[in-house]
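*Asks:* Just the structure for this:
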Amino acid sequence: MNNKEKAEEEKELGNECMKSHNPTEAILHYTTGIKLDKKEHRLYSNRCFAFLQIQQFYLALQDAETVIKLNPDWPKGYYRKGEVQFCTENYEEAIRSYETGLALDNANEGIQQAINKSKQKLEEYIKAKRRLPWMGLAFGVLVGITLILADHFVAENPMLESMVLRCLVVSVFASLGLLATWLYSYMLQLQRSSLLDPPADLGFGSTEPKCNGTTEKTKNSKKSPSAERRRSQRKCTKT
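*Replies:* Here you go, the predicted structure:
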């Protein structure tokens, strides 16, 4: 049995693991298959889907891009990339990936449904983003008014009888509400970005061997500055 046949066998074993809802074991089989046949794009595609099941989005995206590189005319590669982007809430990028795949296979209903779903999610996201500052502003105004009413009806010695002070209090809390919504949006954006951060090395990364020349170059680049100065002095002496 040659390597290509062994790789196909590993792919089938991985597929069986996926059917049994065991994506981690499936990844091991797909990775073994990739080591045997690095040009088989379907292995990367299947492993991409398995990575998605365990929410390893960075590794899934790397596999999807490898699929596209190995077979740029295969629609499923762009579909896989769109899946990763959709799961990480990058809906605009997902739509572009899906549309690229659909251009290669106009009759693919699955890709068309994915485009429609992504557009719907994008629309919901935009509406929520536009609505958020108004919600923060309204909440801040409500807190400010509540504080003024409490000062007027509950406090023994009201401190906010002046209209100027009351307007100032409402303005301050309205601004704090807007600031809170901005911070919330910023934290959500950071969270979305972190979904595609590279994880710790799990052994599923690139199977390409490192170039000896690159390693040697890296070693040479670590030489101390004093060694460089001595080398320069010797050159000057010879000259």
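*Asks:* Please count neighbours and contacts with C-alpha atoms only from this point.
*Replies:* OK.
*Asks:* Tell me where the protein has helices.
*Replies:* Assigned by DSSP state H, the helices in the chain fall at 3-19, 23-36, 41-53, 57-70, 75-87, 91-104, 109-153, 163-194, 212-221, 225-238.
*Asks:* could I get the ones you listed as JSON lines with distance to residue 205 and mean neighbour count?
*Replies:* Listed next are those as JSON lines, based on distance: least, CA to CA, whole Å; neighbours: other CA atoms under 10 Å:
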{"stretch": "helix 3-19", "distance to residue 205": "17", "mean neighbour count": "18"}
{"stretch": "helix 23-36", "distance to residue 205": "9", "mean neighbour count": "22"}
{"stretch": "helix 41-53", "distance to residue 205": "11", "mean neighbour count": "24"}
{"stretch": "helix 57-70", "distance to residue 205": "7", "mean neighbour count": "22"}
{"stretch": "helix 75-87", "distance to residue 205": "17", "mean neighbour count": "25"}
{"stretch": "helix 91-104", "distance to residue 205": "23", "mean neighbour count": "20"}
{"stretch": "helix 109-153", "distance to residue 205": "28", "mean neighbour count": "16"}
{"stretch": "helix 163-194", "distance to residue 205": "18", "mean neighbour count": "15"}
{"stretch": "helix 212-221", "distance to residue 205": "18", "mean neighbour count": "10"}
{"stretch": "helix 225-238", "distance to residue 205": "34", "mean neighbour count": "10"}
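*Asks:* would you turn the ones you listed into CSV with distance to residue 204?
*Replies:* As requested, the helices of the chain are exported to CSV (distance: least, CA to CA, whole Å):
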stretch, distance to residue 204
helix 3-19, 14
helix 23-36, 7
helix 41-53, 10
helix 57-70, 8
helix 75-87, 17
helix 91-104, 24
helix 109-153, 28
helix 163-194, 19
helix 212-221, 21
helix 225-238, 37
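*Asks:* For residue 203, find the nearest of those.
*Replies:* Closest to residue 203 of the helices of the chain, according to CA to CA: helix 23-36, at 9.0 Å.
*Asks:* out of everything not next to it in sequence, what's closest to residue 3?
*Replies:* residue 36 (5.3 Å; CA to CA, 6 or more residues apart in numbering).
*Asks:* Now do the same contact list for that neighbour.
*Replies:* 3-4, 6-7 (CA atoms under 8 Å, 6 or more residues apart in numbering).
*Asks:* if we take these, which one ends up nearest to residue 125?
*Replies:* Once CA to CA is applied, the member of the contacts of residue 36 that ends up nearest residue 125 is residue 7, at 41.8 Å.
*Asks:* One more, please, to line up against the first structure:
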Amino acid sequence: MNVDELREKGNACVKEGKHEEAVLHYSAAIQSDPNNHALHSNRSLAFLKIQQYFLAYKDAKRTIDLKPDWAKGYFRKAEVEMATFHFEKALTSYSMAFRLQKDDCSLIDSMRKAGRELKKDQRADRQIPWLGAGIGIIVGVIIVLADYLIVDKPVLVHPILKVLMTIAISFIGFGFCKLYRYYVKNQRDSLLQPPFDLSGVMKNLMATAGAPGCLKDEIIRRNSQKPRQDTGIERANQTDF
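*Replies:* Predicted coordinates for the structure are as follows:
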């Protein structure tokens, strides 16, 4: 099959929800035409649909490298960034796409959504540690009261000790929540890191992009047995051509 036929097969698979199979066809087409920006864009969409974020991101950036004046490349990049909770980067990428295609109203909606999510995320960064501190104060007060009311011989006799105990637990709560937010950010970053092992179907798809037809047919046959998924006609789910 030539590049056009492989691309059309990939596009048909995307419409039918067979995204793993679409990756196979796009990968074979890219082997024949590695500088085709539309193929990389389409494969980025297919990778995104199967939550292979690193590979989707890599293809989106490759699309931009090949055709930096094309809005869809930045849009693909933004979609991956939104899916991995990198809202500030997504807002920047959507803005770049809008700068190149100002007649697309859907990009305005995407920018607004990214902006809202970014504000919520920044608010969480500010508020959650202080929420932890507040909970720490409550826990500290409970401990002090329990020491005074329940224990036969209270340990926290001096008022300064009671205050210090409350402050210490408050700091622990603040620090714990800070660490939690740090952990969340690291988890998000890890979504865009290279996978340690492309196992299962994805490994087969990537490894057999140029394999003999019989092996490709076996993978396609296996994937075609999956239930068909209904796909919408929204802009994000459309291949390029």
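*Asks:* Quick one: map residue 70 of structure 2 onto structure 1.
*Replies:* Using TM-score structural alignment, the partner of residue 70 of structure 2 in structure 1 is residue 74.
*Asks:* so residue 17 of structure 1 sits right up against residue 11, yeah?
*Replies:* No - checked against CA atoms under 8 Å, the pair residue 17 of structure 1 and residue 11 is beyond contact range at 9.8 Å.
*Asks:* The match of residue 70 of structure 2: how many residues sit nearby?
*Replies:* Residues within reach of residue 74 of structure 1, counting by other CA atoms under 10 Å, total 17.
*Asks:* can I assume it is in contact with residue 100?
*Replies:* No - if you go by CA under 8 Å, residue 74 of structure 1 and residue 100 don't touch, sitting 10.2 Å apart.
*Asks:* how about the helices of structure 1, which one is nearest residue 201 of structure 1?
*Replies:* Across these (criterion: CA to CA), the nearest stretch is helix 57-70, sitting at 10.2 Å.
*Asks:* name the helices or strands packed onto that closest one?
*Replies:* helix 41-53, helix 75-87 (3 or more CA pairs under 8 Å, 6 or more residues apart in numbering; DSSP states H and E).
*Asks:* Using TSV, please lay out those helices together with distance to residue 27 of structure 1.
*Replies:* Converted to TSV, the helices and strands packed on helix 57-70 of structure 1 look like this (distance: least, CA to CA, whole Å):
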stretch	distance to residue 27 of structure 1
helix 41-53	6
helix 75-87	16
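*Asks:* out of those helices, nearest to residue 196 of structure 1?
*Replies:* helix 75-87 (9.1 Å).
*Asks:* Nearest residue to the spatially most central residue of structure 1 in space, please, no chain neighbours.
*Replies:* With distances taken as CA atoms, centre = their mean, the residue of structure 1 nearest its centroid is residue 196 (2.8 Å). Sequence neighbours aside, residue 58 is the residue nearest to residue 196 of structure 1 in space, at 4.6 Å (criterion: CA to CA, 6+ apart).
*Asks:* what residue of structure 2 matches up with the one you found?
*Replies:* By TM-score structural alignment, residue 58 of structure 1 lines up with residue 54.
*Asks:* re earlier: show me what contacts the residue nearest to residue 196 of structure 1?
*Replies:* By CA under 8 Å, 6+ apart, the neighbours of residue 58 of structure 1 are 195-199.
*Asks:* Kindly recompute the last result at 7 Å.
*Replies:* 196-198 (CA atoms under 7 Å, 6 or more residues apart in numbering).
*Asks:* Among the residues you listed, which one lies nearest to residue 64 of structure 1?
*Replies:* residue 196 (13.1 Å).
*Asks:* Distance check, the closest one against residue 124 of structure 1.
*Replies:* 22 Å (CA to CA, to the nearest Å).
*Asks:* Next: residue 18 of structure 1.
*Replies:* Taking CA to CA, one finds residue 18 of structure 1 at 32 Å from residue 124 of structure 1.
*Asks:* now swap in residue 137 of structure 1 and tell me
*Replies:* From residue 137 of structure 1 to residue 124 of structure 1 the distance is 20 Å (CA to CA).
*Asks:* same deal with residue 202 of structure 1?
*Replies:* For residue 202 of structure 1 relative to residue 124 of structure 1 (CA to CA), the value is 35 Å.
*Asks:* Residue 13 of structure 1 too?
*Replies:* 40 Å.
*Asks:* do the same with residue 96 of structure 1
*Replies:* 18 Å.
*Asks:* Which of the contacts of residue 58 of structure 1 are conserved in structure 2?
*Replies:* Here is what carries over to structure 2 from these, by both residues aligned by TM-score structural alignment, their matches' CA atoms under 7 Å: 196-198.
*Asks:* Save the residues you listed as CSV, and put in distance to residue 22 of structure 1 too.
*Replies:* Shown next, in CSV, are those (distance: CA to CA, whole Å):
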residue, distance to residue 22 of structure 1
196, 23
197, 24
198, 22
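*Asks:* which ones are touching the nearest residue to residue 66 of structure 1 once chain neighbours are set aside?
*Replies:* Nearest residue to residue 66 of structure 1, sequence neighbours excluded (CA to CA, 6+ apart): residue 44, at 7.0 Å. Residues near residue 44 of structure 1 by CA under 7 Å, 6+ apart: 63-64, 67.
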